[in-house]
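K.L.:
let me see the structure of the following:
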Amino acid sequence: MSFSLFSPKNRIINFVLNEHSIRFVELKQANPPIAQKWGERFLPPGIISDGKIIDFESLANIIDECIDEWKIHKRSIRFLVPDSLVIIRKLSIPSEIQADEMKGFLYLELGTSIHLPFEDPVFDTFPLTDNGKTKEILLFAAPEKYVMEYADLFTSLKLIPVAADISPLALYRLYFQMDLASQNENLFIVQFDLTSVTMCIFEEAIPYVMRHFPIPFEINKWEMNKEKDGMLEFKYMGDASELAYQFEDILKEMNKLIDFYRYSLNNGKKEVTKLLLSGDHPLLQVILEKVKDRLDIPVTTISLDSYAKGKAGMVPTRHLLSLGLALKEVQ
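P.N.:
Below you'll find the model as predicted:
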C-alpha cells in the first residue's frame, strides 16, 4: 500500500515560464517522483524577452486560459525566476556577521564592496567556509522589480505564489532525487532550450558559477505542431547551417566556462568531472552527440523511464524543470 506525499488540496502547482512556453507539473509523490498531471502552452515571441515580461496583459490572458484548461484555480504555486535575471557570486564577509544579520549587512555593502548589475535586488545566501576571520558565502541575486512582476501576475489571477527557485537547482534536485549524483562530483549542467542556454557548475549540491546565453529564435523558420497528448513539437525548416553556427557558438562558451572554473576559480586544482545535458531544444539528441564528440568529459542525461509516470502516461522530458521544482522542500 502506498500513500501520496500530499493530500490533493495541498498539492502545489509548479510553473515554468520561458520566452516560448508555459509549463506546469503537479506532483503526486516525491520518491520516486511521480506526476499527477502536467500541461504546456506555447508563448508567441515578444511576450517575455530576456526574462522580463513585455506584454503583461497578453501573458495574463494566456495564463488565465491555462488555469481554466488545466483546472488549477486558486492553487498555491512555485515558479522559476528566469535564468537571465539570476546572478551567483561567491563573497567573503567578516566571520562575526551572524545569519540573522546577513541580509542587513549585504544591503549596506551594495554599491561599495558588493557590486551587482542591477539595483534593488532580492537575494538569498548559502554558507561555504569560515576560517574564524572571514567566511565565504554564495550570493544568489535577481532584480526584485522583475521577480515581483511574476509574483504579482500570478496573484492577480488568484493563484498563490509560495516559493521561487532557479532552474539549475531544480534540475539538480531531480538529478539527486533519482540517485544519479556521485561523491566528489563537479557537475556541469547545460540546459539547452529553444531560445536560450543556461550553464551551471556544481560542486556536490552547490552551484558555484552560472551563465546564461540567449539563442536567436525566428518563429517563421520553425514548423509547430500539437500532438495528440497536447505537447508541442517543433521542426526546423530554415537553413541547417544557421543552427550549426549556433551550436558551435554554444560549444565554445561551454569550453570557456569549463576553463574558467578549472583555472580562474581553482588554479588548475579542480575540474569538471561530468556533464548533464538537458533542455527542450528539438534537436537535443544532435546536440548531445556533438557535445560527446567535442568534450573530453563523461556526458549524461536524465531518463525518466518508470519515473514520473502519471495517469496520463510518461511525463515528457521537457517537463524536467517543472518536476525538479516540484521536489523543492519535500525531500
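
K.L.:
please count neighbours and contacts with C-alpha atoms only from this point.
P.N.:
Fine.

K.L.:
what about the strands in the stretch 151-300 of the chain?
P.N.:
Ranges of strands in the stretch 151-300 of the chain, per DSSP state E, counting those that start in this stretch, are 160-165, 186-192, 196-203, 206-214, 222-226, 232-236, 274-278, 299-300.

K.L.:
I'd like the ones you listed laid out as JSON lines, including distance to residue 42 and mean neighbour count.
P.N.:
What follows is the strands of the stretch 151-300 of the chain, written out as JSON lines (distance: least, CA to CA, whole Å; neighbours: other CA atoms under 10 Å):
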{"stretch": "strand 160-165", "distance to residue 42": "22", "mean neighbour count": "16"}
{"stretch": "strand 186-192", "distance to residue 42": "17", "mean neighbour count": "23"}
{"stretch": "strand 196-203", "distance to residue 42": "15", "mean neighbour count": "22"}
{"stretch": "strand 206-214", "distance to residue 42": "18", "mean neighbour count": "18"}
{"stretch": "strand 222-226", "distance to residue 42": "9", "mean neighbour count": "13"}
{"stretch": "strand 232-236", "distance to residue 42": "8", "mean neighbour count": "14"}
{"stretch": "strand 274-278", "distance to residue 42": "19", "mean neighbour count": "21"}
{"stretch": "strand 299-300", "distance to residue 42": "28", "mean neighbour count": "16"}
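
K.L.:
one more, so I can put them side by side:
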Amino acid sequence: MTDLKRKLVARALEEGFVACRVCRPADVPEVAARLSAFIEAGYHGQMSWMAERTHWRGDPAALWPEARSVIMLAESYAPERDPMEVVGMPDRGAISVYARNRDYHDLVKKRLKRLGRWLIDAAGGEIKVFVDTAPVPEKALGQAAGLGWQGKHTNLLSRDWGNWAFLGSVFTTLDLPVDGAEIDHCGRCRACLDACPTDAFPAPYQLDARRCISYLTIEHKGPVPEELRDRLGNRIYGCDDCLAACPWNKFAVAASDIRYAARDELVAPRLSDLARLDDAAFRAMFSGSPIKRIGRDRFVRNVLYAIGNSGDAALCDVARELTDDPDAVVAEAARWAVDRLERD
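P.N.:
Predicted coordinates for the structure are as follows:
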C-alpha cells in the first residue's frame, strides 16, 4: 500500500492537482459540533440545505460506511493578475476569480474520476468522488489529511500553494496509508479579517454567511439588506477580498488548466452592458460558467447595486431602464440605484 500511495500521489500531480493527501473518514470528530453551532447561530442564512442531512455533513464516516480512506486533493486556480484591481473601477463589475471562466465542478470532477479509475485498475476496491456538491466537509478533511489548514477566514490554505485552490475528494474502500494533519500557521495575522468589506467574521475562524458578499451575491434570494448594499461596492458575483489578503499567497502555484484563466470579457466587464442582459443573452454569455446558476434576475440585481454604488451619473439612465422590470427584486434594485445616483 505504501508503493500504491506513492504512485497515487504522482498520478494526481500528473492530472494537474497541486497536492494529494490521505486521511480516514473519522478523522474530523470536531465537525459535528462546529456545524451545529454554526446553524444554531443562524450563520447559514437562507442556505437551508446546510441544516439538512447533518448526520452526514457532520460525520463523513456515516456518508459511506464502507469507505476506509479519503483521498483529498487540491487544484490551483491562482489568478495571473491582482484580483483587486477591478474593485477600484466603479463602472466595471468585479467577478470572483474562480467564476471568470469554466465551472470548476465539471473540471475537477473529471480529474477525480480519471484518478479514481486509475486507482481501481491498480488496486481494485470501490470509490466515490465529490466536489462541493455533497454533504462532505472538504476543508476539515483537507486539514486532517495535511493539505493545509483552515485559516481565520475559514478557507483552507497552505504554505505550499496559498489559498487559491479547489478541493476534491475520493472516498475509497482501500486502506491507504494516511498523512498527518496540518497545524495552524496563521499566527497573529488578521489580514483576511480586516479586509472583509462587510465585517462578516464575528471572530477568527468564524463566518456569518449572512454578511458575506459571496453569500449575498450568490446564495441570497430577494433584496439584499439595505445596510449592506453600499458595502458590496462593485462586487457582482462573489468576493475575493479575504483570499487576496492572505500573505501565504506569495507561494501560490499557477493554475495548470487554461480553462481557469479569466475570459477577457469577464475580467472587468462594463456594468452598463451587464445591466442590459435579458435572460437569453445572460444564458449565452455565461454558458458553462458557475454564474449561470444564479440566473439573470439575481445577477442583474447585483449589477444594479454596483451601479448604485458607482457614483457615476452616466449610469443613472441604465438603472432607470429597469425600474419597471418584470422581476420585482430587479425593479426595486433599479429604483434604489437611481435614488442613490440622483442623491450623489
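
K.L.:
now what about the TM-score between them?
P.N.:
The TM-score (TM-score structural alignment, normalised by the length of the first structure) is 0.27; 149 aligned residues with a CA RMSD of 6.6 Å.

K.L.:
how about the strands of the stretch 151-300 of the first structure, which one is nearest residue 135 of the first structure?
P.N.:
Among the strands of the stretch 151-300 of the first structure, the nearest to residue 135 of the first structure by CA to CA is strand 206-214 (15.4 Å).

K.L.:
packing partners for that closest one?
P.N.:
For strand 206-214 of the first structure, the packing partners by 3 or more CA pairs under 8 Å, 6 or more residues apart in numbering; DSSP states H and E come out as strand 87-94, strand 196-203.

K.L.:
among these, which is nearest residue 142 of the first structure?
P.N.:
strand 87-94 (6.4 Å).

K.L.:
which strands and helices lie in contact with that closest one?
P.N.:
Going by 3+ CA pairs under 8 Å, 6+ apart, strand 87-94 of the first structure lies up against strand 134-143, strand 206-214.

K.L.:
next, the buried residues of the first one.
P.N.:
With burial defined by 16 or more other CA atoms under 10 Å, the residues of strand 134-143 of the first structure counted as buried are 135-143.

K.L.:
of all the helices and strands packed on strand 206-214 of the first structure, which one comes closest to residue 284 of the first structure?
P.N.:
Between those, strand 196-203 lies closest to residue 284 of the first structure; by CA to CA that is 11.7 Å.

K.L.:
now the angle between strand 206-214 and the closest one, please.
P.N.:
170 degrees (axes from the mean of the first three to the mean of the last three CA atoms, to 10 degrees).

K.L.:
now the angle between strand 274-278 and strand 196-203 of the first structure, please.
P.N.:
Using the same axes, to 10 degrees, strand 196-203 of the first structure lies at 150 degrees relative to strand 274-278.

K.L.:
hmm, residue 39 of the first structure is touching residue 21, no?
P.N.:
No - using CA atoms under 8 Å, residue 39 of the first structure is not in contact with residue 21; the gap is 10.4 Å.

K.L.:
and these two? Which one has more around it.
P.N.:
residue 39 (19 against 16; other CA atoms under 10 Å).

K.L.:
helix, strand, or coil at residue 169 of the second structure?
P.N.:
Following DSSP: H, G, I helix; E, B strand; the rest coil, we place residue 169 of the second structure in the strand state.

K.L.:
can you count the residues close to it?
P.N.:
By other CA under 10 Å, neighbour count at residue 169 of the second structure equals 27.

K.L.:
tell me who's in contact with it.
P.N.:
70-73, 112, 129-131, 138 (CA atoms under 8 Å, 6 or more residues apart in numbering).

K.L.:
what sits closest to it if chain neighbours are left out?
P.N.:
Among residues not flanking residue 169 of the second structure along the chain, residue 72 sits closest, at 4.6 Å (CA to CA, 6 or more residues apart in numbering).

K.L.:
pretty sure the one you found contacts residue 140?
P.N.:
No - between residue 72 of the second structure and residue 140 there is no contact under CA under 8 Å: 10.3 Å.

K.L.:
what separates residue 87 of the first structure from residue 313 of the first structure, distance-wise?
P.N.:
36 Å (CA to CA, to the nearest Å).

K.L.:
rewinding a little: I'd like the helices and strands packed on strand 87-94 of the first structure as CSV, with distance to residue 77 of the first structure appended.
P.N.:
Shown next, in CSV, are these (distance: least, CA to CA, whole Å):
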stretch, distance to residue 77 of the first structure
strand 134-143, 19
strand 206-214, 24
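
K.L.:
can you tell which of those strands is closest to residue 163 of the first structure?
P.N.:
Residue 163 of the first structure lies closest to strand 134-143 among these, at 14.5 Å (CA to CA).

K.L.:
now for the closest one, which elements pack on it?
P.N.:
Under the contact rule (3+ CA pairs under 8 Å, 6+ apart), strand 134-143 of the first structure is packed against strand 87-94, strand 121-130.

K.L.:
I'd like to know which of these lies nearest to residue 76 of the first structure.
P.N.:
Using CA to CA, these put strand 121-130 closest to residue 76 of the first structure, at 21.0 Å.

K.L.:
residue 214 of the second structure versus residue 37 of the second structure, what's the distance?
P.N.:
21 Å.

K.L.:
quick revisit: quick one: the residue nearest to residue 169 of the second structure is in a helix?
P.N.:
No - going by three-state DSSP, the assignment for residue 72 of the second structure is strand, not a helix.

K.L.:
distance check, it against residue 170 of the second structure.
P.N.:
7 Å.

K.L.:
more neighbours, the two?
P.N.:
Taking other CA under 10 Å, residue 72 of the second structure and residue 170 do not tie; residue 72 has more neighbours (25 against 22).

K.L.:
quick one: the more buried one and residue 335 of the second structure, what's the gap?
P.N.:
Residue 72 of the second structure is 47 Å from residue 335 of the second structure, by CA to CA.

K.L.:
same question, residue 227 of the second structure
P.N.:
16 Å.

K.L.:
same deal with residue 296 of the second structure?
P.N.:
Residue 296 of the second structure is 18 Å from residue 335 of the second structure, where distance means CA to CA.

K.L.:
same question for residue 94 of the second structure.
P.N.:
22 Å.

K.L.:
leaving out sequence neighbours, find the closest residue to residue 161 of the first structure.
P.N.:
Leaving aside its sequence neighbours, residue 161 of the first structure sits nearest to residue 77 (CA to CA, 6+ apart; 4.9 Å).
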